[in-house]
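> whatever this is, show me its structure:
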Amino acid sequence: MAVIGREVREELKEKVKEAYRVTLPSLFTSQIFGLFGGTFLGKYFETIRTQFPGLLVVLPGIMGLRGNVFGSMASRFSTMLYLGDLEPSLRDRKVLKEIVLRMLISLIPILLLWAIGVATGVRKNAFDVLLIVVTSTILVSFILGYFTSFVTIFSFRRGTDPDSVAAPLVASMGDFLTVPSLVLFILLIEHSPEGFRVFNYVVLFLFVVVAAISRVRKEEFLELKQVFITITGLALLSTISGSILARFSGVIQASVILSFIYPSLLSSFGNYGSIIAAKTSTKLHLGEIEGFLCPKAFTDILALFTTAPVIGTTKLLIGIALVKLTTGMAVPGSAWVVALTYPFMVLFIMLYSYTVSYFLFRKNIDPDHVAIPLISNNSDIFGTIYVVLMAKLMVGG
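The predicted model follows:
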């Protein structure tokens, strides 16, 4: 027993070193991307909340959707490259075809999210919101599609496993592009409503042209049926996050800081959960976890938990700096409750991820296929509830 205990302690020590050397830099990089998008959200939060409330309903779904859609595309391209089914070049016709397929897969859940928002009474400027989310999805999907292709193909050509680098970079770029693209369309509406609509119609026309050039066939769309069903189901589940965000947008705005760091919070919770899900899945497949309370199974969780205070504190400090730089507003001193509670929220997400991965595996469901997108989506729901609770603690109400 003493030998086992010593082995666990040594493993934990090594895991902590790995967490700070490898995982912490990637988490911090992802945090910067999320805070960039959050700056746009925070600065224009009141405009979105009062003039385009439907965007708040669909925002969590859009953020999660792009990571899931293009993360799976990166995985598909990686497999195709290794099998020789894809030339390691952006000029390969399959690249454009795959991007168009991913656009189509993204648009349908977006339309459903918008329709749910309208059906639940969020109807102010509903048609403009529809144009914003559809055109933004087309443009961002096009950029993100070629970015995903470039990262996957470039890493493959350099002899690096694309699976090791593509997914986190794609998710970070999705966070980087999502909120700014929505805000830019809002600014265009305010500057020239007619110009906004003309631009949208031009983009829709060009999308039809590109889809025709790519020669996407019905059978190829049906090949992605499983991906489509999964991401659509998760997108619909994200309406929980969107509804909570829209309902409590007033108290979130009153806290000032939380509207700025909201995307970064959701992104980091999803990252911590996904990392634990992936590590747990690997250990389960290798037979290293014999039971739910296996001590070695929790070394990854404890190691990553030690990085949470660093991420939480720097997130808050950078967020405060961005608030003062872009708005000149003062952040309530009670904002430090976020830094104090953030590590324990991360711990909850990681324990939840481990539990979901473990029991999916025991039910003969591969966690690699289900756990990560499910946990990413659930982390958005938990994260949005967390933001509301923090806002209430900070400003009352």
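> going by C-alpha atoms from here, please, whenever you check contacts or count neighbours.
Fine.
> just the element for Phe156, please.
Per DSSP states H and E, Phe156 falls inside helix 126-157.
> tell me which strands and helices that helix is in contact with?
Helix 126-157 sits against helix 54-83, helix 93-119, helix 162-191, helix 193-214, with contacts defined as 3 or more C-alpha pairs under 8 Å, 6 or more residues apart in numbering; DSSP states H and E.
> winner for burial among the ones you listed?
helix 54-83 (a mean of 22; mean count of other C-alpha atoms under 10 Å).
> report the inter-axis angle for it versus helix 126-157.
Between helix 54-83 and helix 126-157, the angle comes out at 20 degrees (axes from the mean of the first three to the mean of the last three C-alpha atoms, to 10 degrees).
> so how far is helix 54-83 off the chain centroid?
Distance of helix 54-83 from the chain centroid (C-alpha atoms, centre = their mean, to the nearest Å) equals 9 Å.
> same for it, what does it pack against?
On a contact count with 3+ C-alpha pairs under 8 Å, 6+ apart, helix 54-83 meets helix 45-51, helix 93-119, helix 126-157, helix 162-191, helix 225-237, helix 239-247, helix 367-395.
> can you do 10 Å?
Applying 3 or more C-alpha pairs under 10 Å, 6 or more residues apart in numbering; DSSP states H and E, one finds that helix 54-83 contacts helix 45-51, helix 93-119, helix 126-157, helix 162-191, helix 225-237, helix 239-247, helix 257-285, helix 367-395.
> tell me which residues of the first one come out buried.
Looking back up the chat, that one is helix 45-51. Phe45, Glu46, Ile48, Arg49 (16 or more other C-alpha atoms under 10 Å).
> distance check, the second one against Phe40.
Think Glu46. According to C-alpha to C-alpha, to the nearest Å, Glu46 stands 11 Å off from Phe40.
> now do the shared contacts for the two.
Ser259 (C-alpha atoms under 10 Å, 6 or more residues apart in numbering).
> centroid residue for the chain?
When C-alpha atoms, centre = their mean is applied to the chain, the residue found nearest the centroid is Gly64 (4.2 Å).
> now for the nearest residue to Arg49 once chain neighbours are set aside, how many residues are close by?
Excluding the flanking residues, the one nearest Arg49 by C-alpha to C-alpha, 6 or more residues apart in numbering is Ser249, at 6.7 Å. Other residues within reach of Ser249, judged by other C-alpha atoms under 10 Å, total 21.
> and Ser249, what is it in contact with?
By C-alpha under 10 Å, 6+ apart, the neighbours of Ser249 are Phe45, Glu46, Ile48, Arg49, Thr50, Pro53, Leu56, Ser243, Ser259, Val388, Ala391.
> and this one, please, so the two structures can be compared:
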Amino acid sequence: MSEMRSFFFRNKTVFSLGFVSILISSLVGLVSGVTLGYMTDLLAIVPALMLLITPAIGVRGSIFGAVGSRLGTAVHMGTFELSFKKGSVLRQNVETSIILTIVMAVVMGAFAKLAAIVMGIESISLHEFIFISVMGGTLSSLVLIVINVIVAVTGFKHDWDLDNISAPIITAAGDIVTMPMLFATTLLVINPHMHDWLIVIFSIIFVIVAVLLILYVLLKKKDEVRRIFVQSIPTLLIFIIIEIVAGSLINNELESFIALPALLIMVSPFLGSSNSLGGILTSRFSSYLHMGLLRPKAIPGKLAFENFAITYVFGIFAFVLIGVATFTVSGFLGMESPPLATMIALSLIAGMISTTILCVLAYYLSILTFRLSLDPDDHSIPLITSMIDVFGVVAFVATILLLGLA
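Presented below is the predicted three-dimensional model:
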């Protein structure tokens, strides 16, 4: 008992900030979930849209989660400054996030169409996928840039540990902003009064802009923006492919989700909370590695296991909350839902499976990228996000089957 009290006392700052950010992340993620719940008719009309939704939300969280992690590391290392002057950490990260957003949105649209063809799913055209991806992604990213800067500046002024607050807040913000943008853009595309030639022109312009941005970055020499971009692209490409696989898993069980919209509502806060937990853990590991507090050993040490324990505490809190909140919101909106006990069991069982996997992945991905002389801030969060989305969806669907909900 005294050891447990000591554990909570040592990490009281982590818990005080972490619980608040996890609470915000979980509850705000419900807004995204409700949007997805209301999209059941649209998903039935455009089933391949799920192949774009999961990577679009995930990429937004990965790009801006990595920004938050880099800013957190900069604060720990004493290199962060409240300035947008050329060469400042803040400006370099904002510039890189905009470029990555546009480039990866074009890639996502193309990959989603290719996946639909490979899987034999009837879908909208390539230029429509690109239009939805870029328009929805860019609009949501502009909001996330502002939020990221506000979080960084506020955290810096109040001497908060950004590793404990950035990932949950940015993940939640990414969910709540991206989903409605994708929804609205999709409605615009399938609107019979929308001219197809106009969408074609816009999609061509988006592709040209993406190519020009790539050339702009690659021509920059010994620049932090170029370094982040070059190191992030391979990871994000792998990420998109994995996220499309996650989307296909949900798409395969679409009938069950449409029959019980509460399950669809739970998907977003469930994956968002899993990503928040992974973001907090990888951000902390990244900072520990940079500061020399964590040694990249094959067997995790005491510091790593203590952080695993912190993650489990956050996880139990988050997933019980998600089960209760989803059931409550579904009842309030008049959407079909399993009983409260079943919703809590679904969220908690799938959540604990996901948390166990993310603890292992977070540690080994962090030390692997560090050993390869890569920046864990640029690679760990995107990789952990994509992998957790897939494993999280697998755990979620498997638990649904286990509980007899499908």
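> that older thread, alignment lookup: the residue nearest to the centre of structure 1 to structure 2.
Taking TM-score structural alignment, Gly64 of structure 1 has Gly58 as its aligned residue in structure 2.
> list the contacts of its match.
65, 171, 174-175, 178, 236, 239-240, 243, 271-272, 275, 382, 385-386, 389.
> closest one of those residues to Ile121 of structure 2?
Ile121 of structure 2 has its nearest neighbour among the contacts of Gly58 of structure 2 in Glu243, at 16.8 Å by C-alpha to C-alpha.
> contacts only, for the closest one.
Each residue near Glu243 of structure 2 by C-alpha under 10 Å, 6+ apart is listed here: 51-59, 108, 237, 249, 385-390.
> swap in 7 Å and give it another go.
Residues in contact with Glu243 of structure 2 (C-alpha atoms under 7 Å, 6 or more residues apart in numbering) are Thr54, Pro55, Ser386, Asp389, Val390.
> tell me what the one helix or strand Tyr216 of structure 2 maps to is packed against?
Using DSSP H and E, Tyr216 of structure 2 sits within helix 196-218. Under the contact definition 3 or more C-alpha pairs under 7 Å, 6 or more residues apart in numbering; DSSP states H and E, helix 196-218 of structure 2 sits against helix 89-119, helix 126-157.
> re the thing from before, can you put the buried residues of helix 45-51 of structure 1 in a markdown table and add distance to Val100 of structure 1?
A markdown table is the format used below for the buried residues of helix 45-51 of structure 1 (distance: C-alpha to C-alpha, whole Å):
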| residue | distance to Val100 of structure 1 |
| --- | --- |
| Phe45 | 31 |
| Glu46 | 34 |
| Ile48 | 29 |
| Arg49 | 32 |
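> alignment lookup: Val320 of structure 2 to structure 1.
When structure 1 is aligned by TM-score structural alignment, Val320 of structure 2 is paired with Thr313.
> what's around that match, how many residues?
17.
> next: Gly287 of structure 1.
9.
> how near is Thr40 of structure 2 to Ile344 of structure 2?
Separation of Thr40 of structure 2 from Ile344 of structure 2 (C-alpha to C-alpha): 23 Å.
> if we can go back for a sec, tally of neighbours for the closest residue to the match of Val320 of structure 2 other than its chain neighbours?
Using C-alpha to C-alpha, 6+ apart and skipping residues adjacent in sequence, the residue nearest Thr313 of structure 1 is Ala339, 5.1 Å away. Neighbours of Ala339 of structure 1 under the rule other C-alpha under 10 Å: 19.
> by how many degrees do whichever strand or helix holds Ala339 of structure 1 and helix 367-395 diverge?
When elements are assigned from DSSP H and E, Ala339 of structure 1 belongs to helix 336-362. Relative orientation of helix 336-362 of structure 1 versus helix 367-395 (the same axes, to 10 degrees): 160 degrees.
> what packs against helix 336-362 of structure 1?
When contacts are defined as 3+ C-alpha pairs under 7 Å, 6+ apart, helix 336-362 of structure 1 sits against helix 257-285, helix 299-305, helix 308-326, helix 367-395.
> mean deviation (superposed) between the second one and structure 2, please.
In this case it means helix 299-305 of structure 1. When structure 2 is overlaid, helix 299-305 of structure 1 sits 2.5 Å from its aligned residues on average, using mean C-alpha distance after the TM-score superposition for structure 1.
> returning to that earlier point: out of the helices and strands packed on helix 196-218 of structure 2, which is closest to Ser203 of structure 2?
helix 126-157 (5.3 Å).
> so which bits of the closest one are buried?
Buried residues in helix 126-157 of structure 2, counting neighbours by 16+ other C-alpha under 10 Å, are found at 126-138, 140-141, 144-145, 147-149, 151-153, 155-156.
> how far does it sit from its chain's centre?
Relative to its chain's centre, helix 126-157 of structure 2 lies at 12 Å (C-alpha atoms, centre = their mean).
> could you check the angle that helix makes with helix 196-218?
Interaxial angle of helix 126-157 of structure 2 relative to helix 196-218 (the same axes, to 10 degrees): 50 degrees.
> what about the counterpart of Met352 of structure 2 in structure 1, neighbour count?
Matched by TM-score structural alignment, Met352 of structure 2 corresponds to Phe344 in structure 1. Residues near Phe344 of structure 1, counting by other C-alpha under 10 Å, number 14.
> give me every residue that touches Phe344 of structure 1.
No contacts exist for Phe344 of structure 1 under C-alpha under 7 Å, 6+ apart.
> what separation do you get for Leu81 of structure 1 and Arg215 of structure 1?
From Leu81 of structure 1 to Arg215 of structure 1 the distance is 21 Å (C-alpha to C-alpha).
> any idea which helix or strand carries Ser26 of structure 1?
With DSSP H and E as the criterion, Ser26 of structure 1 is inside helix 24-43.
> thanks a lot, catch you later.
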